[in-house]
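K.L.:
quick one: sequence plus predicted model below, questions after.
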Amino acid sequence: MLEAHHSLDDIAFALRLLHLRGRRAPLREAILAAGGWTQWLDARGQLLGASTLTRELETALATPAPPALVDAVMAWLTRGPHRCVLPFAAAHYPAALRDAPSPPMLLFAEGDAALLQSPSIAVVGSRTPSPMGIDVASEYARGFSAAGICVISGLAAGIDAAAHTAALVLPGKTIAVLGCGPDIVFPTGNARLMREIAETGLLLTEYPPGVHPQRTHFPERNRIVAGLSLATVVIEARLRSGALISARLAAEAGRDVFAVPGSLRNLAAEGCHRLIREGAGLTTSPMDVIESLAPQLRDRISGDVSGAPIASTAAQAAAAAPDDWPADHKRLWSALGDDPTPMDELIERSGLTYPNIGPILLGMELDGRVEQHFGRYRRKLPARV
């Protein structure tokens, strides 16, 4: 599907965006000025010759997409459920990416497109990580997922695959940004993981069906990973790692960058150490990142404790649940105790579901009422005098 427009003509017109060359900013500005993609599409007859567009853009938009491309995209759309084409500034085009530098003019998505509006953090790193790197990537992905945050990565071998896998196992939500068409499996060893993400997460790419990966595609993919995310976390990266490109692009997009330090003798940590020297946040746990992003997460996590005063002392944090808390927040608070409790036990005690409990726990953590350690949660205890 293509947003509210399902016709072959509308899809064929959108595919013209793939072949734009040169500066695209005037077209993006024209689309935004019209109120979005749908409004611009409806008025394209009047706007095509607008003075804000260059002659090059006008010519490109007046040139039909190749019939073979249109056929390939239509075939891909009809071969599976939950597939869509998202033009720039369409209703479900991710706002975070729209506001980033050089946003794609067209996206192809398969899976849960609603995730594009979720608070997300990117986890990136080496394609050939150490066992410790795999463990750390998994820990961060689990921590973010448990807090109701979507994990984004590039479906590469190594750190990317570990982050996607851990997010799905919890189960959480993850977005894989591809450097090829949505129907191309790359790397081939991630075929099963790619299917699982399509079923419960989201596959996303700016390349149409049939396009195979090329070396130049991966920096382009990395800008989407960085642009979609509130922050990018780098785990094990050599000095020439593509993960450092993601970090640079995240910084250029005005997003936070964090790096996990490693041994001074570990070459795979050199890139992370450089990022830290250059101003990236040093992180040793998922909560470092979550706490740093607290102001942004408060605005976007639906489970935030609405209307509840922030605990100013540990004693307040250990008090009874406020009367104006929603019922599900009170049930979870009753299930929490002074002893660290795993999430599955909290789900059993409270009767809440996983999709609900993660955001609520994060809201309580940000308010200073709950603390977690290695995936176990408890009420935050008063400080001893």
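P.N.:
That came through fine. Residues are numbered from 1 along each chain as shown.
K.L.:
from here on, just use CA atoms for contacts and neighbour counts.
P.N.:
Fine.
K.L.:
helices along the stretch 251-385 of the chain, start to end?
P.N.:
270-277, 286-292, 294-300, 314-317, 327-335, 343-350, 354-366 (DSSP state H, counting those that start in this stretch).
K.L.:
use this one as the comparison:
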Amino acid sequence: MNLLANDSYEVSANTISPMREMGAYEALWMQQGMTWKRMADKFRNDPTALPSDFVPLHEASAIARRVMAHLKERQVHRFGVRIHHAGDYPHKLRDAKNPVEMLYYQGAWELSEMRSLAIVGSRNASDDGQARAARLARELVKRDFAVVSGLANGIDGAAHRAALEAGGTTIAVIGTPLGEHYPKENAELQDVIAKDHLLISQVPVMRYSQEPFRNKRMYFPERNATMSALTEGTIIVEAGETSGTLTQARAAMFQGRKLFILDSCFQRNDITWPSRFEAQGAIRVRTPDDIWNSIE
């Protein structure tokens, strides 16, 4: 459902109400000690439950109003939500280890139904790495694939921009709530994607707004798992031994998604992760055909 932050909504107790479910989900995240695993376990233990099954109507309504006001302050005037068991929720998200029960988005949700691959890698990417990411993005556009990435600096930004320049579709899965821009350098790019393509966030608005900065890093690894689940596979362009990109690599393997690793990663002497993932079934990409032949 699309929501307007400028409007008011009734939160119904009798039918599935996106406003009520949004407020209830946000309320669950406000509980002391809530984590992605604890949230996922709560719904695993009650597989048919909606967020509103755990939160009183008056509390869900109050939190929903706070969310709407918060987003309006941050110039988010139109957005949508996707809720498990209610409406057009992507079932492929259930492949994640800790699947999310609700997503926020801006833009055209139907773009999530396109065939897509994620292009990811280091924030401090080399010039060669960014050039490789851009070439891959252009090739995906030619094949009518959506280019998915995380809107970070480096590889992510190069992939998003190349897709746009090629006249294709790009989807950004961010590690912050709607209305937040991180990194600031990509604020304009984020706004373009939110307006003309698809921007997705699973980050709870109110919890995030009240946390100290150091705690906000926890949202990025789970963002990577969602990004992987939304796509047919992930292409790693370059990444260090401790890169957050490897979180997505592990998620892809767990979810049964394709994991592609460019040959240039294997040629580095300072990292060992490419060989580890290849031994687990990842595909070493010596030529682009190694990707295309695997997904056709």
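P.N.:
Yes, it's here. Given the structure is predicted, the values throughout are model-derived calculations rather than measurements.
K.L.:
please state their TM-score.
P.N.:
The TM-score (TM-score structural alignment, normalised by the length of the second structure) is 0.80; 269 aligned residues with a CA RMSD of 2.8 Å.
K.L.:
using a markdown table, lay out the helices of the stretch 251-385 of the first structure together with mean neighbour count and distance to residue 105 of the first structure.
P.N.:
What follows is these, written out as a markdown table (neighbours: other CA atoms under 10 Å; distance: least, CA to CA, whole Å):
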| stretch | mean neighbour count | distance to residue 105 of the first structure |
| --- | --- | --- |
| helix 270-277 | 21 | 30 |
| helix 286-292 | 18 | 30 |
| helix 294-300 | 15 | 25 |
| helix 314-317 | 17 | 47 |
| helix 327-335 | 18 | 41 |
| helix 343-350 | 16 | 40 |
| helix 354-366 | 22 | 32 |
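K.L.:
wait, which of those is closest to residue 161 of the first structure?
P.N.:
When the helices of the stretch 251-385 of the first structure are compared by CA to CA, helix 286-292 sits nearest residue 161 of the first structure, at 17.7 Å.
K.L.:
quick one: contacts for residue 149 of the first structure?
P.N.:
Residue 149 of the first structure makes contacts with 118-121, 173, 359, as judged by CA atoms under 8 Å, 6 or more residues apart in numbering.
K.L.:
again with residue 291 of the first structure
P.N.:
Under the criterion of CA under 8 Å, 6+ apart, the neighbours of residue 291 of the first structure are residue 366.
K.L.:
tell me the helix or strand right after whichever strand or helix holds residue 60 of the second structure.
P.N.:
Using DSSP states H and E, residue 60 of the second structure maps to helix 57-73. For helix 57-73 of the second structure, the following helix or strand on the C-terminal side (DSSP H and E) is strand 78-83.
K.L.:
from residue 134 of the second structure, how far out is the residue nearest the centre of the second structure?
P.N.:
By CA atoms, centre = their mean, the second structure has its centre lying nearest to residue 173, at 3.0 Å. Applying CA to CA, to the nearest Å, the value for residue 173 of the second structure to residue 134 of the second structure is 18 Å.
K.L.:
with residue 53 of the second structure instead?
P.N.:
From residue 53 of the second structure to residue 134 of the second structure the distance is 45 Å (CA to CA).
K.L.:
picking that back up, assumed the residue nearest to the centre of the second structure was part of a strand.
P.N.:
Yes: the assignment for residue 173 of the second structure by DSSP: H, G, I helix; E, B strand; the rest coil puts it in a strand.
K.L.:
and the strands in the second structure?
P.N.:
2-4, 78-83, 102-107, 116-120, 146-149, 170-174, 198-201, 233-236, 258-262, 283-285 (DSSP state E).
K.L.:
could you dump these to CSV with distance to residue 192 of the second structure?
P.N.:
What follows is those, written out as CSV (distance: least, CA to CA, whole Å):
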stretch, distance to residue 192 of the second structure
strand 2-4, 18
strand 78-83, 14
strand 102-107, 9
strand 116-120, 19
strand 146-149, 14
strand 170-174, 10
strand 198-201, 9
strand 233-236, 23
strand 258-262, 28
strand 283-285, 31
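K.L.:
ok, now how distant is residue 253 of the first structure from residue 226 of the first structure?
P.N.:
According to CA to CA, residue 253 of the first structure stands 8 Å off from residue 226 of the first structure.
K.L.:
comparing these two, which residue is more hemmed in?
P.N.:
Neighbours per residue (other CA atoms under 10 Å) separate residue 253 of the first structure from residue 226, with residue 226 holding more: 34 against 21.
K.L.:
give me the number of residues near the residue in the second structure that residue 252 of the first structure lines up against?
P.N.:
In the second structure, residue 252 of the first structure lines up with residue 254, judged by TM-score structural alignment. Other residues lying near residue 254 of the second structure total 15 when counted by other CA under 10 Å.
K.L.:
list the contacts of residue 254 of the second structure.
P.N.:
Residue 254 of the second structure neighbours (CA under 8 Å, 6+ apart): 96-97.
K.L.:
distance check, it against residue 50 of the second structure.
P.N.:
25 Å.
K.L.:
let me see the contact set for the counterpart of residue 115 of the first structure in the second structure.
P.N.:
Using TM-score structural alignment, the partner of residue 115 of the first structure in the second structure is residue 111. Counting by CA under 8 Å, 6+ apart, residue 111 of the second structure makes contact with 146, 169, 171, 197-198.
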